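A.B. asks: Sequence first, then the predicted structure, then my questions.
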Amino acid sequence: MNETLDALPESARRVARLLSERGHAKPVVMLAETGKTSAEAAAGLGCSVAQIAKSILFRRKEDDAPVLVIASGANRVDEKKVAARVGELGRADARFVREKTGYAIGGVCPIGHVTPPVTLIDKDLLALDSLWAAAGHPHAVFNLTPQELIALTDAPVVDVALRETA
């Protein structure tokens, strides 16, 4: 699964360089199958769905700012919880995602965005030892710890998960 930098797609190369510049030693890995969904990525990596740190982008209605929620692949994001922290949210279509992040949907990395987003990290990720996040391309991922994710993004850790009530 390990790739040399030259073999990576350009968007994944950009992420690999950025990670290296920030002192992150683990390589960008290319999956044979797409990692567009948490389940696909987990199956390709042989890890649990919860270990996928999925990047979900919203549009803040007030000012069109990108809002990035990095959530456990096992969780659905509670938009009301996110809106309570950052303001009313709107949907981010594919054009908005590409324009604000520089990445295609399915490959949105937690870092290296064209427009720095308001970022929140799902507190449930802190219960895990190892995470996998998208690395700028639907087939590219990288491994990190929850602490490394916090350090790379400088984002607050909050409860963003939709909790089903009985």
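C.D. replies: Yep, it's here.
A.B. asks: From here on, just use CA atoms for contacts and neighbour counts.
C.D. replies: Noted.
A.B. asks: which of the residues in the longest strand along the chain are buried?
C.D. replies: Secondary structure of the chain read by DSSP state E shows that its longest strand is strand 52-60. For strand 52-60, a neighbour-count test (16 or more other CA atoms under 10 Å) marks Ile52, Ala53, Lys54, Ser55, Ile56, Leu57, Phe58, Arg59, Arg60 as buried.
A.B. asks: ok, for the residue most central in space within the chain, nearest residue in space, not its chain neighbours?
C.D. replies: Note on the chain: the residue nearest the mean C-alpha position is Ser55, at 2.9 Å, using CA atoms, centre = their mean. Once flanking residues are discounted, Ser55 sits nearest to Ile70: 4.6 Å by CA to CA, 6 or more residues apart in numbering.
A.B. asks: would that neighbour count as being in a helix?
C.D. replies: No. Assessed with DSSP: H, G, I helix; E, B strand; the rest coil, Ile70 is strand; it does not lie in a helix.
A.B. asks: and here's the other structure:
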Amino acid sequence: MSDARAAAFAERLAGLGVVIEPREMDESTHTAKQAADAIGCSVAAIVKSLVLVADGEPLLVLASGPNRVDLDRVGQHVGAPVAMADADTVKRATGSSIGGVPPLGHPAPLRTIMDESLLDQPVVWAAAASARSVFGIEPHRLAELTAAEVARVS
């Protein structure tokens, strides 16, 4: 694998006992549509890892590709107003840049909310710490590994 960020990510997860096989794409997987086209799956099987801020703390929302996150709904769920994090906050909280944020393996654990509709998919695809690499995982396993609160986010 020539994508050093994805290789380092896979190594980091292996150290936690989680084995993944990142797939490096020729095309960008920066958007859910681009990722779905590159993988050959539905957009609903794409995990968008979005970093929000609630009470000054980063909050990770794992949303299904076609779903637009409703900030008010997420705020009601967490009991505080939420806003999109800026690029610096995203990088600091996750170690990755916007468009390549993985759902797990961050420098410190993040409170995570997972879109309930992701559980309808047999396999979901998420960024492997870069905009060109993804990995597949069973959604219930992803929820378990991230200690996600499963909720409606759109």
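C.D. replies: Nice, thanks for sending it over. Model, not experiment: these values are computed from the prediction.
A.B. asks: So which elements touch the longest strand of structure 1?
C.D. replies: helix 38-45, strand 66-72, strand 89-90, strand 131-134 (3 or more CA pairs under 8 Å, 6 or more residues apart in numbering; DSSP states H and E).
A.B. asks: Which among the ones you listed is found nearest to Leu18 of structure 1?
C.D. replies: In terms of CA to CA, the element of those nearest to Leu18 of structure 1 is strand 131-134, at 13.4 Å.
A.B. asks: Which strands and helices lie in contact with that closest one?
C.D. replies: Going by 3+ CA pairs under 8 Å, 6+ apart, strand 131-134 of structure 1 lies up against strand 52-60, strand 140-144.
A.B. asks: Rebuild those strands as JSON lines, extending it with distance to Leu126 of structure 1.
C.D. replies: Converted to JSON lines, those look like this (distance: least, CA to CA, whole Å):
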{"stretch": "strand 52-60", "distance to Leu126 of structure 1": "11"}
{"stretch": "strand 140-144", "distance to Leu126 of structure 1": "12"}
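A.B. asks: Which among the ones you listed is found nearest to Ser130 of structure 1?
C.D. replies: strand 140-144 (6.0 Å).
A.B. asks: Name the residues of the helix or strand following the closest one that are buried.
C.D. replies: For strand 140-144 of structure 1, the succeeding helix or strand toward the C-terminus, using DSSP states H and E, is helix 146-153. For helix 146-153 of structure 1, a neighbour-count test (16+ other CA under 10 Å) marks Pro146, Leu149, Leu152, Thr153 as buried.
A.B. asks: any idea which of the residues you listed is the one closest to Val29 of structure 1?
C.D. replies: The closest of those, once distances to Val29 of structure 1 are taken by CA to CA, is Leu149, at 16.9 Å.
A.B. asks: Share the number of residues neighbouring Asp3 of structure 2, please.
C.D. replies: If you count neighbours by other CA atoms under 10 Å, Asp3 of structure 2 ends up with 17.
A.B. asks: So what does Ala147 of structure 2 match up with in structure 1?
C.D. replies: In structure 1, the residue matched to Ala147 of structure 2 (TM-score structural alignment) is Asp154.
A.B. asks: swap that for Lys48 of structure 2, please
C.D. replies: Aligned partner of Lys48 of structure 2 by TM-score structural alignment: Lys54.
A.B. asks: Surely that match and Asn75 touch.
C.D. replies: No. Lys54 of structure 1 is not in contact with Asn75 according to CA atoms under 8 Å; the separation is 9.5 Å.
A.B. asks: Enumerate every residue touching Phe135 of structure 2.
C.D. replies: When contacts are counted by CA atoms under 8 Å, 6 or more residues apart in numbering, Phe135 of structure 2 touches Ile20, Glu21, Pro22, Arg23, Trp125, Ala126, Ala127, Ala128.
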